[in-house]
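**Student:** just to be clear, the model below is a prediction. Sequence and coordinates:
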Amino acid sequence: RPRNKTPTANVASDIIERLQSVCNRADPTTIYQNLVKIGQGASGGVFTANDTVSHRSVAIKQMNLDQQPKKELIINEILVMRESRHKNIVNFIDSFLYGNDLWVVMEYMEGGSLTDCVTSNFMTESQIATVCRETLGGLAHLHSKGIVHRDIKSDNLLL
C-alpha cells in the first residue's frame, strides 16, 4: 500500500511549486559569471557577478532552501521586491531556482553598507541628512504600497 506524503512534505512541495511559478526557469550560471563572495547572512551567501547579457555587475543572494525555516516568506519577499522599483531601493532583477538553491539577483551597490561607510569614514552633518532623506524616500515608497520593511539598520542601507 503506498504511503501518503506527510503534511510537511506537501507544504514543502507546494512552496517549491509556488517558487517555480515566480522564478525564471533559465540556468543562472549561463547568465551570471565570475561570482565572488562578498558576504554571508543568516539566509545564505551574497555574491557579486557579471551579467553576460547586460555587461553590468549584479549582487546575487544565494539561499539553500533546505536551510530556510520560513520558505513561504521568501516567496512574498520576491513578489514585493519585483513590484517595488524606486531610486532609493536596491532593485530586483530576477530570481532562479537552481538545484536546491534560490538565487535572487539585484542591482549591485558599489558603495557597500552604511555600517562599512561610517566605520571607515567621517560623515558630515549634511551627508548624514542626505542619507536620512534618501532612506526615508525609499521607506515612504514602500509604505505607499502597504509594505513595512521591519529590518531597518545600517547593515541594510546600501550606498
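**Tutor:** Sure, I can see it.

**Student:** please make it C-alpha for all contacts and neighbour counts, starting now.
**Tutor:** Noted.

**Student:** residue 12: what secondary structure?
**Tutor:** helix (DSSP: H, G, I helix; E, B strand; the rest coil).

**Student:** buried stuff in whatever helix or strand residue 19 lives in?
**Tutor:** In this structure, residue 19 sits in helix 7-22 according to DSSP states H and E. Using 16 or more other Cα atoms under 10 Å as the test for burial, helix 7-22 gives 12, 15-16, 19-20, 22.

**Student:** second one coming, line it up with the first:
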Amino acid sequence: MAKMMHKLRMELDAVDKQLLAALQRDAHLTSEALGQKLNLSSSQAGRRRQRLEQAGLIAGYTARLDPAQLGLNVQAFVQVQMATHDPEKVRTFAHVVAARTEVVSAWTLTGEADYLLRVFTQDLSALNTLIHQVLLPHPAVARVQSQIVMDQFKADAPLPT
C-alpha cells in the first residue's frame, strides 16, 4: 500500500492570519506598515512575514494585471476530455498547456472533463485557434468544450485565512 505524505501544517495564530490577509490585499506593505496594522513593532512584523515565507505559506508575490488594458478581451474556461490516459501522451499534453501563454491556469478534475483550463485571448478568433489548432489535434484529446465568460461579478479573491 502506498504511503500518503502530508505536509505538516503550520499552526497560525490570529496575528499570523491578519498578516496573511493584509499581504493578500497589498503585498507591498512594508514591515513598518504591517506592524502598524497588526499592533506590532516593524521588526516583529518583518520576522513574522519571514517565518511565513520560509514555511511556504507565502508562495510568492505577484502583480494583478487588467486583462482588458492588455487587449485580452475574451476570458473562457475550456474543459478537456482525454481520449487516453497513457502517461506519455498526458505528459505531452501537459507540456503543450504549460507552453501556451493564453492558458493562465489549469486543473485536473473529477467527472466528465479531465482538465479545466482558464484562458485569456485577444478575441474569439484567437480562442478558436487555440481550441481547433492546438488542443483538439493533440492525440490524447477526445473532446473540448468551452464556456466564454460574459462578466466576472466577483474578482479573484484572497484565500480565507
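**Tutor:** Cool, got the structure. All values derive from a computational prediction rather than experimental measurement.

**Student:** now the TM-score, please.
**Tutor:** The TM-score (TM-score structural alignment, normalised by the length of the first structure) is 0.25; 70 aligned residues with a Cα RMSD of 5.2 Å.

**Student:** which parts of the one helix or strand residue 80 of the first structure maps to are buried?
**Tutor:** Element membership for residue 80 of the first structure (DSSP H and E) is helix 71-83. Residues of helix 71-83 of the first structure classed as buried: 71-72, 74-75, 78, 81 (neighbour count, 16+ other Cα under 10 Å).

**Student:** from residue 77 of the first structure, how far off is residue 8 of the first structure?
**Tutor:** 21 Å (Cα to Cα, to the nearest Å).

**Student:** using neighbour counts, pick out the buried residues of the helix ranked longest in the first structure.
**Tutor:** Determined from DSSP state H, the single longest helix within the first structure is helix 125-144. Using 16+ other Cα under 10 Å as the test for burial, helix 125-144 of the first structure gives 135, 137-139, 141-142.

**Student:** let me see the ranges of the helices in the second structure.
**Tutor:** All helices of the second structure, identified by DSSP H, fall at 14-25, 31-38, 42-54, 87-99, 124-129.

**Student:** quick one: which of those helices is nearest residue 106 of the second structure?
**Tutor:** Taking Cα to Cα, helix 87-99 is the member of the helices of the second structure nearest to residue 106 of the second structure, at 8.0 Å.

**Student:** output the contacting helices and strands for the closest one.
**Tutor:** Using 3 or more Cα pairs under 8 Å, 6 or more residues apart in numbering; DSSP states H and E, no helix or strand is in contact with helix 87-99 of the second structure.

**Student:** kindly recompute the last result at 10 Å.
**Tutor:** strand 74-82, strand 103-108, strand 141-148 (3 or more Cα pairs under 10 Å, 6 or more residues apart in numbering; DSSP states H and E).

**Student:** and the first one with strand 141-148, angle?
**Tutor:** Which is strand 74-82 of the second structure. In terms of direction (axes from the mean of the first three to the mean of the last three Cα atoms, to 10 degrees), strand 74-82 of the second structure departs from strand 141-148 by 160 degrees.

**Student:** re the thing from before, for residue 107 of the second structure, find the nearest of the helices of the second structure.
**Tutor:** So among the helices of the second structure, helix 87-99 is nearest, using Cα to Cα, at 10.5 Å.

**Student:** about what we covered before: in CSV: the buried residues of helix 71-83 of the first structure, plus distance to residue 51 of the first structure.
**Tutor:** Listed next are the buried residues of helix 71-83 of the first structure as CSV, based on distance: Cα to Cα, whole Å:
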residue, distance to residue 51 of the first structure
71, 27
72, 28
74, 23
75, 23
78, 20
81, 19
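
**Student:** now, which of these sits nearest residue 95 of the first structure?
**Tutor:** Once Cα to Cα is applied, the member of the buried residues of helix 71-83 of the first structure that ends up nearest residue 95 of the first structure is residue 78, at 7.7 Å.
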